[in-house]
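Peer 1: Structural data only, the sequence is not supplied:
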């Protein structure tokens, strides 16, 4: 490895062509980074400093041909590309303003082109294929197709705008750019490992995404011809499945869900790349086959995320998923869609499974069950699917969920649905829209509709409303105002406002003129009060049960999926030999604090200890004669223990789970012990 001090004009002024390899990420700097660079350049001029360091550029030189050198950029393409765009913008301004003091031809001939080369070899900087065309067109001054999207174009426009403002003269700008200092780092192929260097850049604060590192891992090791083939025919089509504006973020999310689906567990956000590398090494798949597998699942992922499907029913279900933000189900649904492709299930069964997933998430939201465990439920769900009895096994899985993972049955769902505040749920408009369009052959567009309270929200009701509601009008308004029976949709919310029920019925655009099925019961009434709200709520509840169905299986079908553990012994606190009045008192206090960590915490009395679980055990309590011994389920190196009360029991035989041991022998230590337990609990809650 050799390093040289240089400036941007010296760096671009030779005969070298700088090539961004296919495995590199696309050009990703946004306006914020460009604005910072512009500010640095202007400040460099105004303060009359001799130079400003903008970072290093790491390259590997290829064999020279015809006197020129081809350099592969390992790091620094963002800076190099941005400075090139600034020079193109300055050149174009100079070409249009001949007396500005800058020679546009000099910029083109010395900094943008190798003028004695032909074809693509003549360009000083050659980007990856997704950005290459945009940069070449700007350098050549060629027309830009309206369909071409690239940050190259966005940032060129930014610099053109800044130059046009006249904050700094073009000649001063040209001089200031020449003062930008870089460190030119040239790697030695014989001694330096480009892949290791590329990966290390991420650990030193460079903003590389997991998808950047994964692309590098897969493509860098291929020979040039295979690399080009895999990139053009598999990898680039995968990237193009995702939205241009948020491509890197969505790809990172996809890879985490892809690994979750493959591994049956959720990788930590900061471990996705390492987990992928391990998965690849263990899978034994050739890189081409793995990339093709990634493309197949990315197609399903992007179809769901962007609501794309030729199947009208699936497309409607994808819209539901987007409306209620159920990305947590993506890992499981990736597997189900792939199994449909493999003809393990029919398209009808795929629809029903997706519908059940929507129902599961929506019913839990209505019943206000904490969502903390949903991602883990869907992550492990594939492990309970029987390929020879696919749909029934999915239904059985949902039916047999209990405690904090429960799929609310009709009784619980409707009891809550009829009485809870639906209006202040962020899914309120979705709920009303689905009730309107359920089993409706002529789907109603909700675009211009807003939520209407039939009994108005104004606490100062008119005399007409007070009379209609009766002597307890204030309590009735408070109790039913935001419930489903009092909510509907209208395009005339502002017109209706606090009007009486009769006025809302008959005004222009009122309920009688509405074609909405939501208003069918309303227009049959002459007055509106408690009984009407309850009756309409009951009717909508029946529709809700069909809109978001509960899975059904006969007892005999379900029996084969029930765990046969009836013969297992049942334990209580009194089952432990060491239990006495003192440690029982300690346990009861500790138990109260642990159970208060969340409504989804479960406690199980085991033969040797008491287990507390969220998704799995986070602390196990062993009853000892004069104290309680706690096994905390986390790595000892990760525990924050300012009081020094924890003991490392890694690889030491103990009852319970985890590498951390702590004791509770008096109530004085309860607070400190809970501080340790909460860490393990939060780790299970972390995404």
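Peer 2: Arrived safely, thanks for sending. Remember, it's a predicted structure, so these values are computed and weren't measured experimentally.
Peer 1: use CA for all of it now, contacts and neighbours both
Peer 2: OK.
Peer 1: Just give me the neighbour total for residue 228.
Peer 2: 17 (other CA atoms under 10 Å).
Peer 1: which one's the longest strand in the protein?
Peer 2: Secondary structure assigned by DSSP state E gives strand 52-61 as the longest strand of the chain.
Peer 1: how big is the angle separating the following helix or strand past that strand from strand 52-61?
Peer 2: Next in sequence after strand 52-61, counting helices and strands by DSSP states H and E, comes strand 70-75. With axes from the mean of the first three to the mean of the last three CA atoms, to 10 degrees applied, the angle from strand 70-75 to strand 52-61 works out at 130 degrees.
Peer 1: Second structure follows, compare the two:
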């Protein structure tokens, strides 16, 4: 591992490419981050002294050079800063086109692209797949789609620069001087890893304690660690990306949180008891214990994540009968039973139980929850029940899964008991179903 202080100019000069690996999340800086960087630049610009602003480390892994002379680097840490600075340069280039076309061309050819290269080798910075198309269009200034964080960052800096050009602006902007400040007075520590260093594990250690990554991010990273590098693009495009996009559709900006919950329930379906903060750690342990093929394991994880999506977002369930049940469970917040429901859904999809049997099982689960709710029984004991219920059910299964499930639930004792009809009637007659808090 080698570390050295460098400027943004030195980092970009020459035929280089900084490629964001698949195991990093898409570009995520927002307006607060952009404002902070802009304020720091304006301080340097206004002060007029030869000061510098330290941006932090850029961690890269040098890869074998290409036959046509490109020096590629895998960008392990620092993609947010490097991508943002590049988008700022693109905004500056586009403003320079109106005033000084030669300076604009110099900026484009020396610091944004590798001139005379083709395809992906053309770009000095290449974001991860989710952002790549947007970024390429902005660099080439062609068919720019005006949406997404990449475009928003570019647009933010372009507006800031344009505002300083107006006669009303307090600061008189010299674009050539501004370019020099960005390229020469923003400093970074460039850390280059050796071939023997594992980029996935280093990225994990850099980010895990600061918790900018979700458990879902870490699991994704771990899968790519297990898959041969030459298969990364295929695995990403055929497995991970479709799953991610489906969760984005229903959960929008919180899709990684929902994926994390899906993985949590996936681990609990086999009777494991764990906190959400332990998902990655336990997943890693279980995967290494089972010694499964990585792609087969990923396929199963995705399969159960899809079940979770249909159960938790009933509008995505195609079968109207199941969608009706899932809506009722979600309305009543019966997420505690998800480990059982996920397994039953799997049995249904594998045709081990019929739709009618699945519905009857859901009916028993709903009855159990509602009876306890009406009887005022605490729900804190139910996590343990549903964590192991399917595992115990499989051990006692004797042909009719629904009857076996009913008998097991009726046999629950003490704090986990299924209230009988007499208890239910008594609670309805004698207990308040709600509390009037208007006079509290």
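Peer 2: On my side now, so go ahead. Model, not experiment: these values are computed from the prediction.
Peer 1: Which stretches in the stretch 151-300 of structure 2 count as helices?
Peer 2: 175-184, 199-208, 215-226, 232-235, 241-251, 255-268, 279-290, 294-312 (DSSP state H, counting those that start in this stretch).
Peer 1: most packed of the ones you listed?
Peer 2: Each of these was scored by mean neighbour count; the highest is helix 255-268, a mean of 22, by mean count of other CA atoms under 10 Å.
Peer 1: any idea how far residue 138 of structure 2 lies from residue 112 of structure 2?
Peer 2: In this view, residue 138 of structure 2 and residue 112 of structure 2 are 11 Å apart by CA to CA, to the nearest Å.
Peer 1: swap that for residue 368 of structure 2, sorry
Peer 2: Going from residue 368 of structure 2 to residue 112 of structure 2 by CA to CA gives 62 Å.
Peer 1: And those two? Which one has more around it.
Peer 2: More neighbours surround residue 112 than the other of residue 368 of structure 2 and residue 112, with 23 against 19 (other CA under 10 Å).
Peer 1: Now for the closest residue to that one other than its chain neighbours, how many residues are close by?
Peer 2: Spatially, and ignoring its direct neighbours in sequence, residue 112 of structure 2 is nearest to residue 124 (5.6 Å; CA to CA, 6 or more residues apart in numbering). When neighbours are counted by other CA under 10 Å, residue 124 of structure 2 registers 27.
Peer 1: Enumerate every residue touching residue 124 of structure 2.
Peer 2: Residue 124 of structure 2 is in contact with 12, 15-18, 111-114, counting by CA atoms under 8 Å, 6 or more residues apart in numbering.
Peer 1: picking that back up, need the helices of the stretch 151-300 of structure 2 in JSON lines (columns: distance to residue 335 of structure 2).
Peer 2: Formatted as JSON lines, these follow (distance: least, CA to CA, whole Å):
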{"stretch": "helix 175-184", "distance to residue 335 of structure 2": "51"}
{"stretch": "helix 199-208", "distance to residue 335 of structure 2": "28"}
{"stretch": "helix 215-226", "distance to residue 335 of structure 2": "19"}
{"stretch": "helix 232-235", "distance to residue 335 of structure 2": "31"}
{"stretch": "helix 241-251", "distance to residue 335 of structure 2": "17"}
{"stretch": "helix 255-268", "distance to residue 335 of structure 2": "10"}
{"stretch": "helix 279-290", "distance to residue 335 of structure 2": "17"}
{"stretch": "helix 294-312", "distance to residue 335 of structure 2": "8"}
